[in-house]
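Colleague: Turn this into a model:
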Amino acid sequence: MRMRPTLSWTPPEGLPPGTTDLEPVAEVLGAGGVLVLSGAGLSTESGIPAYRGEGGSLGRHTPMTYQDFVSGPAARRRYWARSHLGRRTFRRARPNAGHRAVAAFGRHGLLSGVITQNVDGLHQAAGSAGVVELHGSLERVVCLSCDAVVSRHALALRLEAANPGFAPVAAALNPDGDADLTDEQVADFRVVPCEACGGVLKPDVVFFGENVPPQRVAHCRGLVAGAASLLVLGSSLTVMSGLRFVREAARAGKPVLIVNRDPTRGDGLAVTRVAVPLGAALTAVAGRLAVPVGDAR
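Modeller: Below is the predicted model of the structure:
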């Protein structure tokens, strides 16, 4: 069964309120064995918008679903035109203090792993090792016919050659690297096929309405089972792909802590939700634990 898109969520009455107390986060990190689950909110300080919350892109933009993408050439032309332009801005994003703090915690042996719902590669750019990209990466492209995988850079060069001078002005950038363009702006964009078989190319990311590969889910479940606690950073947990790991950790009696400005679907299962900007929060925790975060790379 395909995962149905969940584009919005309204917090029910009675959720525990957020706090500014970072002590529980410092305590679990100090004890080690922490599994980090990060979402789009961790990258907003790098200039990449989140889907939800104040200023979230869902207020003006509906992400393309897998079903839309495979529906025909017009949808794919719209996607690749917008994504090709958006990537130019997306790739200029740099890790922020939150990413650097997570990398520092990892270097100091406090983490058992990092799972990210983000497709921006900023954890790795900050120096985190062994990051599990739950929803894939924008830097890879896969053929839907022959399963060939190529780099996004290689595809970008082909798209540049097929669309010389393509440089429309976008209204905004979205969390998936998609730039807001009108139908008129993308009408003449040329999409290129797989060089190996002529098939349809798709970014190696999990679209709304698409399943996370089962082997990746199994790997993440193993990480949850082996962790002492789960620390959620910047995720509303609206989609089941991340929420299921919170539920599994809670069922196993492992502490779940959330750092997110807005309420999340996991708040009722968490020890605490800290409603403090992530960069400042994680930098402060690192200071309490005498973990040097370092400068931007």
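Colleague: Could you use CA atoms for every contact and neighbour count after this?
Modeller: Fine.
Colleague: Give me the buried stretch members for stretch 149-162, please.
Modeller: Of all the residues in stretch 149-162, those buried under the rule 16 or more other Cα atoms under 10 Å are Val149, Val150, Arg152, Leu155, Ala156, Leu159.
Colleague: Output these in JSON lines, with secondary structure and distance to His108 appended to each entry.
Modeller: Converted to JSON lines, those look like this (DSSP: H, G, I helix; E, B strand; the rest coil; distance: Cα to Cα, whole Å):
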{"residue": "Val149", "secondary structure": "strand", "distance to His108": "34"}
{"residue": "Val150", "secondary structure": "strand", "distance to His108": "34"}
{"residue": "Arg152", "secondary structure": "helix", "distance to His108": "32"}
{"residue": "Leu155", "secondary structure": "helix", "distance to His108": "37"}
{"residue": "Ala156", "secondary structure": "helix", "distance to His108": "37"}
{"residue": "Leu159", "secondary structure": "helix", "distance to His108": "42"}
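Colleague: So which of these is the closest to Asn211?
Modeller: The shortest gap between Asn211 and any of the buried residues of stretch 149-162 belongs to Val149, at 18.3 Å (Cα to Cα).
Colleague: what sits against that closest one?
Modeller: Taking Cα atoms under 8 Å, 6 or more residues apart in numbering as the criterion, Val149 is in contact with Arg140, Val141, Val142, Cys143.
Colleague: Mind doing that once more with 10 Å?
Modeller: If a contact means Cα atoms under 10 Å, 6 or more residues apart in numbering, then Val149 has Arg140, Val141, Val142, Cys143, Cys194, Leu201, Lys202, Pro203, Asp204 as its contacts.
Colleague: run this one through as well so I can compare:
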Amino acid sequence: MIAFDLETAIRRLRDLVEEARTVVPFTGAGISTECGIPDFRSPGGIWTKMRPIEFGDFVASQEARDESWRRRFAMEEQFGGAKPGRGHRALAALYKTGKIPGIITQNIDNLHQTSGFLPGDVVELHGNTTYATCLDCAKRYELAWIKERFAASGGQSPDCLSCGGYIKTATVSFGQAMPEAAMRRAQALAESCDVFMAIGSSLVVWPAAGFPLTAKRAGARLVIINREATEFDDIADLVIHDDIGAVLSPFIAH
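Modeller: Predicted structure coming up:
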């Protein structure tokens, strides 16, 4: 790994992207912080202020389900109007050129889809918080309906109209199984790209953090763009510790 000043690093990144046939981005919370969505693990992040509700507790306790939905609606009031940032728009521009066959994300905010990615080309490892599903029959529910029922019942989470199962945001909670189809798709993308770009991820949450290593072992150039150092910096071909929006904004189509 060689350290470059920002201008040189961006030029090097552009060269890598232009030389590549396929580029696969892998995004974490850092790409969304400029959109007003705080990350979970950094100092001041969400998990430093409240203990996450684990999947087993959600299933076992009505109180936990109610608290989970109370938190979700409180979060909506704070971050519901978030729009894609410079990083999202830059990756969407590359996607539209045909360089990016799919994007892997740890984020649950739906901002890649909003920025221009087709939903089928966004591999969501940790799910999506903008809608909900029944844990038993997988029926989809929109948040507005749940919020109305939640308020009308005095803060009790509703159950599925079809089967009576528990309704949960379509996210992957601690203790919940990772989505098998998304993991397989992410593995295939990581193994078949020329450049793998890990953006805004601390690369500490496994098994998701293993995809950069998979790509590197398969012969891809590994790029890491993150404010803080990661455990994979030493094996990366290019590391940029700077503001993600500033680094990627030159790729936004004008």
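Colleague: circling back to that earlier point, identify, from the buried residues of stretch 149-162 of the first structure, the entry nearest to Ala81 of the first structure.
Modeller: Each of those was checked against Ala81 of the first structure using Cα to Cα; the closest is Leu159, at 8.9 Å.
Colleague: Give the aligned equivalent of that closest one in the second structure.
Modeller: Aligned counterpart of Leu159 of the first structure in the second structure: Phe150 (TM-score structural alignment).
Colleague: wait, doesn't its match sit right on Ser68?
Modeller: No - using Cα atoms under 10 Å as the test, Phe150 of the second structure is too far from Ser68 to be in contact (11.5 Å).
Colleague: Excluding covalently adjacent residues, which one is nearest to Val172 of the second structure?
Modeller: Distances taken as Cα to Cα, 6 or more residues apart in numbering place His126 nearest to Val172 of the second structure, at 4.8 Å, with adjacent residues excluded.
Colleague: The one you found corresponds to which position in the first structure?
Modeller: Checking with TM-score structural alignment, His126 of the second structure has His135 as its match.
Colleague: residues in the second structure aligned with the helix ranked longest in the first structure?
Modeller: Among all segments of the first structure classified by DSSP state H, the helix with the greatest residue count is helix 73-90. Structural correspondence for helix 73-90 of the first structure: residues 62-79 of the second structure, per TM-score structural alignment.
Colleague: ok, now stretch 102-112 of the first structure?
Modeller: The alignment of stretch 102-112 of the first structure onto the second structure (TM-score structural alignment) covers residues 91-101.
Colleague: contacts for the matching stretch?
Modeller: Stretch 91-101 of the second structure is contacted from outside by 17-18, 20-25, 84, 86-87, 89, 102-103, 112-118, 121-122, 189, 193, 195, 248-249, 251-254, using Cα under 10 Å, 6+ apart.
Colleague: May I have the distance across it, first residue to last?
Modeller: 11 Å (Cα to Cα, to the nearest Å).
Colleague: now do stretch 121-132 of the second structure
Modeller: Criterion Cα to Cα; first-to-last residue distance in stretch 121-132 of the second structure is 20 Å.
Colleague: same question, stretch 222-236 of the second structure
Modeller: Terminal residues of stretch 222-236 of the second structure lie 5 Å apart, using Cα to Cα.
Colleague: so how far is Pro250 of the second structure from Arg86 of the second structure?
Modeller: Arg86 of the second structure sits 9 Å away from Pro250 of the second structure, going by Cα to Cα.
Colleague: And Ser192 of the second structure, by the same measure?
Modeller: From Ser192 of the second structure over to Pro250 of the second structure (counting by Cα to Cα), the distance is 26 Å.
Colleague: so how far is stretch 30-41 of the first structure off the chain centroid?
Modeller: In terms of Cα atoms, centre = their mean, to the nearest Å, the centre of stretch 30-41 of the first structure is found 14 Å from the chain centre.
Colleague: For that stretch, buried residues please.
Modeller: Buried residues in stretch 30-41 of the first structure, counted by 16+ other Cα under 10 Å: Gly30, Gly32, Gly33, Val34, Leu35, Val36, Leu37, Ser38, Gly39, Ala40, Gly41.
Colleague: what's the closest of those to Gln215 of the first structure?
Modeller: The closest of the buried residues of stretch 30-41 of the first structure, once distances to Gln215 of the first structure are taken by Cα to Cα, is Leu37, at 17.5 Å.
Colleague: so where is the helix or strand containing that closest one in the second structure?
Modeller: In this structure, Leu37 of the first structure is located in strand 34-38 according to DSSP states H and E. Strand 34-38 of the first structure corresponds to residues 23-27 in the second structure, going by TM-score structural alignment.
Colleague: mean per-residue distance, the matching stretch to the first structure?
Modeller: Compared with the first structure after fitting, stretch 23-27 of the second structure deviates on average by 0.4 Å (mean Cα distance after the TM-score superposition for the first structure).
Colleague: ok so, going back, what sits up against the match of helix 73-90 of the first structure?
Modeller: Taking contacts as Cα under 10 Å, 6+ apart, the residues outside stretch 62-79 of the second structure that touch it are 35-38, 50, 52-59, 61, 80, 82, 109, 129-130, 143-144, 146-147, 150-151, 155-158, 166-169.
Colleague: Give me the subset of those lying in strands.
Modeller: Secondary-structure check on the contacts of stretch 62-79 of the second structure using DSSP state E: residues within strands are Thr129, Thr130, Ile167, Lys168, Thr169.
Colleague: Spatially, which two of those are the most separated?
Modeller: The widest separation within those (Cα to Cα) is 13.2 Å, between Thr130 and Ile167.
Colleague: Now the common contact residues for these two.
Modeller: Residues within reach of Thr130 of the second structure and of Ile167 at once, by Cα under 10 Å, 6+ apart, are Tyr141.
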